[in-house]
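Peer 1: Let's see this in three dimensions:
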Amino acid sequence: MKHSTHQPLTVLGSINLDLIATTERLPVAGETIGGGTLSRQPGGKGANQAAAAARLAGSARMIGAVGNDDSGRLLLEALAAAGVDVIDVARRDTETGTALIVVDREGENQIAVCPGANSEVVLDGVDFAGDEILLCQLEVGLDIVLEAAGRHAGYFALNAAPAQPLPLELIQRCDLVIVNETEYALMPELADARLVAVTYGKDGAALYERGNLVARAPGRRANVVNTIGAGDAFCAAVVLALRDGLPYEQALAVANAVGADAVGQQSSQPELAPLMSYIETVGPALPA
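Peer 2: Sure, this is the predicted structure:
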């Protein structure tokens, strides 16, 4: 199936090696849980979103940094294999970013991130085209996100995670902000944002304009294996769907379908079909 015609999408963000321990349940403070299994896989919100965008749209560009180590090399190879242009990913002497993750049998997780080279992302020598979409997150420095928002004249989307206070100038610059329900509650300043997509897990997603609900789409049933990359797949999908001109409800439904596909796979950078496949599966938007 052919891809629809998408605007170029560039992702600025984190690139991590995920070290994942899968256990029966998540430990509480001070507790040791035995019997787990360990896996290593590509991750980082930025890299996950870039890989998802490339698989959905046929191509994507990544801006970030990895260490000059074996982990960095493997992560770049994984991105390139997904169809991501990695020419703007710098190699640093600092170690590659790493995420320590515990996942239980229901797919819920606990994550601790060691940023490593993600703390050394710079935009020197990076150019932005006016017709491209720029998608950022907050696992790299807020100063870099602000610089990118100021330098890029085109469509600007922000996955405001991890949650933190945001300056008004950044909120006003965003064409789209994407958060989960917990992050939305922690950042009341998002009520002033132009457009905010909020995810509610199995309960679906909604869009708010200046704090007012304008669209909602229910969640889709899924066999939950791993939730780590699902939100990132949703982010890439909702940005692409909205920029393709889909109505709000349909764009949310398509992104929910992509997220449901993602949670059924073990990888944080899951295999995804072209976006048009999900559009055809969802069908036209339902009447309001």
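Peer 1: switch to C-alpha atoms for all contacts and neighbour counts from now on
Peer 2: Fine.
Peer 1: for this structure, what spans make up the helices?
Peer 2: All helices of the chain, identified by DSSP state H, fall at 45-57, 70-82, 142-151, 168-173, 181-186, 230-243, 248-263, 275-282.
Peer 1: winner for burial among those helices?
Peer 2: helix 45-57 (a mean of 30; mean count of other Cα atoms under 10 Å).
Peer 1: Measure how it sits relative to helix 70-82, angle-wise.
Peer 2: Between helix 45-57 and helix 70-82, the angle comes out at 20 degrees (axes from the mean of the first three to the mean of the last three Cα atoms, to 10 degrees).
Peer 1: so what does helix 45-57 touch, helix or strand wise?
Peer 2: strand 9-12, strand 60-67, helix 70-82, strand 84-92, helix 230-243 (3 or more Cα pairs under 8 Å, 6 or more residues apart in numbering; DSSP states H and E).
Peer 1: Would you do the same for the sequence below? I want to compare the two.
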Amino acid sequence: MISEFELINLFKDIGSEYYKENGVIIPPGDDCAILDLSDPLITSVDSSVIGVHFPKDANANDIAYRSIAIALSDLAAMGCKPRAFSLSVTSNEKNESWYKDFSKATREIADEFKISLIGGDFTKGPLNINVIVYGTPYKSKVLKRSGAKPGDYICISSEVGRAAKGLSDLLSKNNSKYIDDYLRPKPKFELGKSILEYATACIDTSDGLLADLEKMLTASECGAIIQLDDIPITTGIDDINAGDDYDLCFTVPKHFYNNSHYKIGEVTFEKGIKFNSSKGYDVSIIGYEHFKK
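Peer 2: Purely as a prediction, here's the structure:
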């Protein structure tokens, strides 16, 4: 059985080659790491629990990548550059190879986004991954959920329901291109950066497009008219309530819209969300809630 100190050595120095550019002046090894940055530090935390955020038979590579990626998505939604992350792993796994695979994928995503692992913890118990991410604004502005204005267009960048299709295929042992959309979502950093100058509000679609759109509109004290027929779907209209896509849903003033994204509706003065469809679609807002009975 692997020891705690052997575990620490597996993860030691992940992202260390990016310490300087990420402002890490005291790396892991002391009781705390220290970052020295000239810009505001943006941070968020996400937990991933076995049987909830990934299947019980998921492999360590995919669990690690997915757990870190979905935490990073919050930074992308705010138009921020990722800098570093902390990682806490609770597990009853005794097989050393499991931890080696987990650390391999952790290093993979750290290299992909040039981020530094600056701390963490290992404990024994039911599998649970906690990730804290740290970032800085690309510019002086950050994207927030509040800020949408009546008349703004509501946009997304990709099909909804891809991750839900991937999970379904994974569970049914049906190999498909959608499985990576679920197991290895890609935080939309380039998208967040590209819309930073003109987007008025933004949120990542982790709990379902409609549920997250509703959160953004509530924060902005506005409503919307959604054109259901204009939403790109993977399997069916229920995709608009499927979570785990980790796309960005954002609003832009009409004069900034340039057809490079899917326009799915318009912000209104009147609160609440109304739906239009010539195809007879009839939907309600469901979304994912952890404590829903």
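Peer 1: After superposition, what is the TM-score?
Peer 2: Comparison of the two superposed chains (TM-score structural alignment, normalised by the length of structure 1) gives a TM-score of 0.33, and 147 aligned residues with a Cα RMSD of 5.6 Å.
Peer 1: Include distance to residue 159 of structure 1 when you put the helices of structure 1 into a markdown table, please.
Peer 2: As requested, the helices of structure 1 are exported to a markdown table (distance: least, Cα to Cα, whole Å):
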| stretch | distance to residue 159 of structure 1 |
| --- | --- |
| helix 45-57 | 9 |
| helix 70-82 | 20 |
| helix 142-151 | 11 |
| helix 168-173 | 11 |
| helix 181-186 | 10 |
| helix 230-243 | 7 |
| helix 248-263 | 14 |
| helix 275-282 | 19 |
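Peer 1: Quick one, which of those gets closest to residue 19 of structure 1.
Peer 2: Each of the helices of structure 1 was scored for nearness to residue 19 of structure 1 using Cα to Cα, and the closest is helix 70-82 (11.3 Å).
Peer 1: what does the closest one contact?
Peer 2: The set of residues external to helix 70-82 of structure 1 that reach it, using Cα atoms under 8 Å, 6 or more residues apart in numbering, is 15-17, 42, 47, 50-51, 54-55, 66, 85-86, 91, 96.
Peer 1: Give the closest residue to residue 22 of structure 1 in space, chain neighbours not counted.
Peer 2: Counting by Cα to Cα, 6 or more residues apart in numbering, residue 103 is the residue found nearest to residue 22 of structure 1 once chain neighbours are left out, at 4.7 Å.
Peer 1: neighbours around the residue lying closest to residue 179 of structure 2 once chain neighbours are set aside, how many?
Peer 2: Of all residues beyond its chain neighbours, the one nearest residue 179 of structure 2 is residue 166 (3.8 Å), with distances taken as Cα to Cα, 6+ apart. A count of nearby residues for residue 166 of structure 2, using other Cα atoms under 10 Å, gives 21.
Peer 1: tell me which element residue 166 of structure 2 falls in.
Peer 2: helix 162-171 (DSSP states H and E).
Peer 1: helices and strands around whichever helix or strand comes after that helix, which ones?
Peer 2: Later in the chain than helix 162-171 of structure 2, the nearest helix or strand by DSSP H and E is helix 179-183. For helix 179-183 of structure 2, the helices and strands in contact under the criterion 3+ Cα pairs under 8 Å, 6+ apart are helix 60-77, helix 162-171.
Peer 1: From the rest of the structure, what touches helix 179-183 of structure 2?
Peer 2: Residues contacting helix 179-183 of structure 2 (Cα under 8 Å, 6+ apart): 54, 62-63, 65-66, 162-167, 169-170, 244-245.
Peer 1: 6 Å instead, please
Peer 2: Applying Cα atoms under 6 Å, 6 or more residues apart in numbering, the external contacts of helix 179-183 of structure 2 come out as 62, 66, 163, 166-167.
Peer 1: Can you list the buried residues in it?
Peer 2: For helix 179-183 of structure 2, burial by neighbour count (16 or more other Cα atoms under 10 Å) applies to 179-183.
Peer 1: Identify, from those, the entry nearest to residue 80 of structure 2.
Peer 2: Using Cα to Cα, those come closest to residue 80 of structure 2 at residue 181, 22.0 Å.
Peer 1: how near is the closest one to residue 71 of structure 2?
Peer 2: Using Cα to Cα, to the nearest Å, residue 181 of structure 2 is found at 15 Å from residue 71 of structure 2.
Peer 1: cool, residue 43 of structure 2 as well?
Peer 2: Note on residue 43 of structure 2: its distance to residue 71 of structure 2, by Cα to Cα, is 10 Å.
Peer 1: Between these two, point out the one with more neighbours.
Peer 2: Here residue 43 of structure 2 and residue 71 are compared on neighbour count by other Cα under 10 Å; more neighbours surround residue 71, at 23 against 19.
Peer 1: mind listing what the more buried one touches?
Peer 2: Applying Cα under 6 Å, 6+ apart to residue 71 of structure 2 gives the contacts residue 46.
Peer 1: at 8 Å instead, please
Peer 2: Under the criterion of Cα under 8 Å, 6+ apart, the neighbours of residue 71 of structure 2 are 44-46, 131-133.
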